[in-house]
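Trainee: Sequence first, predicted model second:
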Amino acid sequence: MIDVNGIRLHIAEQGDGPLVVLLHGFPESWHSWHHQFGPLAEAGFRVVAPDQRGYGRSDRPEDVGAYSILHLVGDVVGLVQALGEEQAYVVGHDWGAPVAWHTALLRPDLVRAVAGLSVPPPFRGTQAPLAAMDKMFGGRFYWNYFNRPGVADAEFAKDTRTTLRKFFYWGSGDAPHAGDGQQPLVDPERGWLADMQDPDVLPEWFTEDDLDALTESFSKGFTGALNWYRNLDRNWELTAPWHGARVTRPALYIYGDRDVVPAFPGTPELIAKLPGLMPNLWREPLELSGCGHWTQQERPDEVNTALIEFLRAHA
């Protein structure tokens, strides 16, 4: 446990050398990086993965406004400093990716290099994201469902283990619908889990032990994690001073071709343009064939190889 930015964060840590901060996404915990600790530590890095605010054993502020992108970046800045370092490599997956990208955008002095998995670098749009998705999909996009106070919280907490088992199968490259380009829409009256398949057998890369660890990390519910989504429009307002700004630190982007996130409206076009938009993008975006949303867990060897090569190239 470590005091950071006015809260306490739980961290997992391994290795010595230059600091690498690994930021998980939703609905996950530090455990989502368990395949990365050993290889990165053996490659000569100090690896630290927190349970981000609202998750796992870390603090869960009650105020929804305490989960803005500025708070989340502040946690990373505070973590690096609390660990006695002046700079770090910052790597994020899913929601952790926007936190990593924004840390590099807002505090480039602190970031040696930045990598994002699944979610590409941020380019602030011309309208608030929740409002935009509400208009585009009639309120059925999952962000809008998550934005309803207490609704998804109750649905997901009713049977935490089943919720997580369904989520991880639904988002994986193993699911029958993976890669079909369909948007994650929710019937607000029935909830999201009603139409998610509950697999008889977990994918090989996601074991019962993994599910046990994840279930334990959500023993206090999902509200803290969902509060991140409830700040999407506020984040858009808060980042107005950086409209048009680009991440200038050395950057790596990795995604799966069966991941639903890179198929979000406008995202395929953005990914195609990234080499021209990112002045220090390291090589082309790395697309992993057959990989779903849980990038570093579904394809740990390929992700580890790419990360180690990227980090060493920018030592």
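Mentor: Looks like it arrived, so ask away.
Trainee: going forward, measure contacts and count neighbours with C-alpha atoms only.
Mentor: OK.
Trainee: Gly92 against Ala113, yeah?
Mentor: No: judged on C-alpha atoms under 8 Å, Gly92 makes no contact with Ala113 at a distance of 11.7 Å.
Trainee: and the end-to-end length of stretch 245-255?
Mentor: 23 Å (C-alpha to C-alpha, to the nearest Å).
Trainee: Just the residues contacting that stretch, thanks.
Mentor: Applying C-alpha atoms under 8 Å, 6 or more residues apart in numbering, the contact partners of stretch 245-255 are 101, 104-105, 108, 111-121, 123, 262, 277-283, 285-288, 291, 293, 295, 303, 310, 314.
Trainee: Can I get the buried part of these as one PyMOL selection?
Mentor: This is how PyMOL selects the buried members of the contacts of stretch 245-255, with burial counted by 16 or more other C-alpha atoms under 10 Å:
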select buried, resi 101+104+105+108+111+112+113+114+115+116+117+118+119+120+121+262+278+281+282+285+286+288+291+293+295+303+310
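Trainee: So which of the contacts of stretch 245-255 are in helices?
Mentor: Among the contacts of stretch 245-255, the members falling in helices (DSSP state H) are 101, 104-105, 277, 295, 303, 310.
Trainee: closest to Asp257 among these?
Mentor: Thr295 (10.2 Å; C-alpha to C-alpha).
Trainee: Check for me that Glu13 belongs to a strand.
Mentor: Yes: under DSSP: H, G, I helix; E, B strand; the rest coil, Glu13 falls within a strand.
Trainee: Presented hereafter is structure B, for comparison with structure A:
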Amino acid sequence: PDLRGYGDTEKPLEVEAYDVLTLASDLVALVNALGEEHAILVGHDWGSMLAATASLLRPDMFRALALLSVPFMPRRRIRPAAQFHTLTQERHFYQDYFQPIGRIESEVEADMHRAMLGILYTGSAACREHPEHRRKGFITFEKSTRFVDNLAIPESLPSWLTNEDLETFVDQFSRGGFAGPINWYRNIDRNWTLTAFLDGARIQQPTMFAAGESDGVIRMAKMEYETLEINVPKLWKKTLIRDAGHWLQQEQPHETSQLLIEFLQQPQVISQLS
């Protein structure tokens, strides 16, 4: 489904309309609207973080999880705003860069086609393997530059990205804008405050994790990746997929789908649905 702020969904103007508890409520409402009692969540990046939170809040409804790219990230003791202050002493950190309202929106919306191509390509394994493009990156970047200045732009589309797919993204974001999706980032610190009751919580449902070998998130969340078995006691498997970056379900769709199918066929997952 398109989540709040994306695609054809409603896009409230208030930043506070995108906190993680509200987003989790949207998932519950979706399951109820479909007339179902429970569901398995498959989430990528922000979707993974949302799926993890929803599973902690409603284990009765969300019986199993597949987390892609972003491993389960237990609530840290240091609030994100304090981490941003430490991380941004010398360089921009993209999550902090997204906080001022309007800055990143104006950058990407000035040339949506270039921005979408650059975001997709720069996060991929193809970019990391390119001798010149691999120097580009937007997780951290020089303070004298903008976010969009640090996007690598390929001369031709990578094999996993069709022009039709790219134009679909461009069309959706051109009509809806980036404010809604970026507001997810603007709730990072607020989410930390709202979820104090989840401090120390572990995911108890059957769970799988997969990411691309070249995904920068794995380096960012190294500690969370290495401690997945502790924080997710019923972890079925964690897999790094070769020749894939951040967009593993697009870069290596067959391998990603096979992992999901194998996970869904596990007895411990099937038993959760009865």
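Mentor: Yes, it's here. Just so you know, these numbers come straight off a predicted model, no measurement behind them.
Trainee: Can you give me the TM-score here?
Mentor: With the length set by TM-score structural alignment, normalised by the length of structure 2, the two chains reach a TM-score of 0.91; 263 aligned residues with a C-alpha RMSD of 1.8 Å.
Trainee: related to what we said a few turns ago, out of the ones in helices among the contacts of stretch 245-255 of structure 1, who's nearest Arg57 of structure 1?
Mentor: Thr295 (23.4 Å).
Trainee: these two touch, right, that closest one and Ala97?
Mentor: No: if you go by C-alpha under 8 Å, Thr295 of structure 1 and Ala97 don't touch, sitting 11.8 Å apart.
Trainee: Now for the two: what residues contact both?
Mentor: Counting by C-alpha under 8 Å, 6+ apart, the residues touching both Thr295 of structure 1 and Ala97 are 117-118.
Trainee: Confirm Pro268 of structure 1 sits in a helix?
Mentor: Yes: looking at Pro268 of structure 1 with three-state DSSP, it is inside a helix.
Trainee: any idea how far it lies from His93 of structure 1?
Mentor: Taking C-alpha to C-alpha as the measure, Pro268 of structure 1 falls 18 Å from His93 of structure 1.
Trainee: Looking at the two, which is more packed in?
Mentor: Neighbour count, other C-alpha atoms under 10 Å: between Pro268 of structure 1 and His93, His93 has more, with 29 against 13.
Trainee: Alignment lookup: that one to structure 2.
Mentor: Alignment note (TM-score structural alignment): His93 of structure 1 maps to His44 of structure 2.
Trainee: same question, Asp75 of structure 1
Mentor: Checking TM-score structural alignment: Asp75 of structure 1 goes with Asp26.
Trainee: From Gln172 of structure 2, how far off is that match?
Mentor: From Asp26 of structure 2 to Gln172 of structure 2 the distance is 20 Å (C-alpha to C-alpha).
Trainee: now swap in Val217 of structure 2 and tell me
Mentor: For Val217 of structure 2 relative to Gln172 of structure 2 (C-alpha to C-alpha), the value is 25 Å.
Trainee: between these two, who's got more neighbours?
Mentor: The neighbour comparison of Val217 of structure 2 against Gln172 (other C-alpha under 10 Å) goes to Val217, with 20 against 14.
Trainee: can you give me the helices for the stretch 1-150 of structure 1?
Mentor: 34-42, 69-82, 96-106, 129-137, 142-146 (DSSP state H, counting those that start in this stretch).
Trainee: Pick the most deeply packed of these.
Mentor: helix 96-106 (a mean of 25; mean count of other C-alpha atoms under 10 Å).
Trainee: So which other helices or strands are in contact with that helix?
Mentor: Secondary-structure packing of helix 96-106 of structure 1 (3 or more C-alpha pairs under 8 Å, 6 or more residues apart in numbering; DSSP states H and E): strand 19-23, helix 69-82, strand 88-93, strand 111-117.
Trainee: Now render these as JSON lines, adding distance to Arg46 of structure 1.
Mentor: Converted to JSON lines, those look like this (distance: least, C-alpha to C-alpha, whole Å):
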{"stretch": "strand 19-23", "distance to Arg46 of structure 1": "5"}
{"stretch": "helix 69-82", "distance to Arg46 of structure 1": "12"}
{"stretch": "strand 88-93", "distance to Arg46 of structure 1": "10"}
{"stretch": "strand 111-117", "distance to Arg46 of structure 1": "14"}
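Trainee: Between these, which one is closest to Thr162 of structure 1.
Mentor: From those, taking C-alpha to C-alpha, the stretch that ends up closest is strand 88-93, at 22.5 Å.
Trainee: Superpose on structure 2 and give me the mean offset of that closest one.
Mentor: In the superposition with structure 2, the average deviation recorded for strand 88-93 of structure 1 is 0.4 Å (mean C-alpha distance after the TM-score superposition for structure 1).
Trainee: Ok, stretch 162-169 of structure 1 next?
Mentor: Following superposition, stretch 162-169 of structure 1 is found to deviate from structure 2 by 0.5 Å on average (mean C-alpha distance after the TM-score superposition for structure 1).
Trainee: so where in structure 2 does that stretch end up aligned?
Mentor: Counting by TM-score structural alignment, stretch 162-169 of structure 1 corresponds to 114-121 in structure 2.
Trainee: next one: stretch 106-121 of structure 1
Mentor: Going by TM-score structural alignment: stretch 106-121 of structure 1 matches residues 57-72.
Trainee: check which helix or strand covers Thr305 of structure 1.
Mentor: helix 300-313 (DSSP states H and E).
Trainee: Next, the angle from that helix to helix 34-42.
Mentor: Our comparison of helix 300-313 of structure 1 with helix 34-42, counting by axes from the mean of the first three to the mean of the last three C-alpha atoms, to 10 degrees, yields an angle of 40 degrees.
Trainee: what residues does helix 300-313 of structure 1 touch?
Mentor: 35-36, 39-40, 43, 89, 113, 115, 252, 254, 282, 295-296.
Trainee: Spatially, which two of these are the most separated?
Mentor: His35 and Trp282, at 22.8 Å, using C-alpha to C-alpha across the contacts of helix 300-313 of structure 1.
Trainee: Setting aside sequence neighbours, what's the nearest residue to the residue nearest in space to the middle of structure 2?
Mentor: The C-alpha lying nearest the average C-alpha coordinate of structure 2 belongs to Asp45 (C-alpha atoms, centre = their mean; 1.5 Å). Setting aside the residues directly before and after it, Asp45 of structure 2 is nearest to Val70 in space (C-alpha to C-alpha, 6 or more residues apart in numbering), at 5.1 Å.
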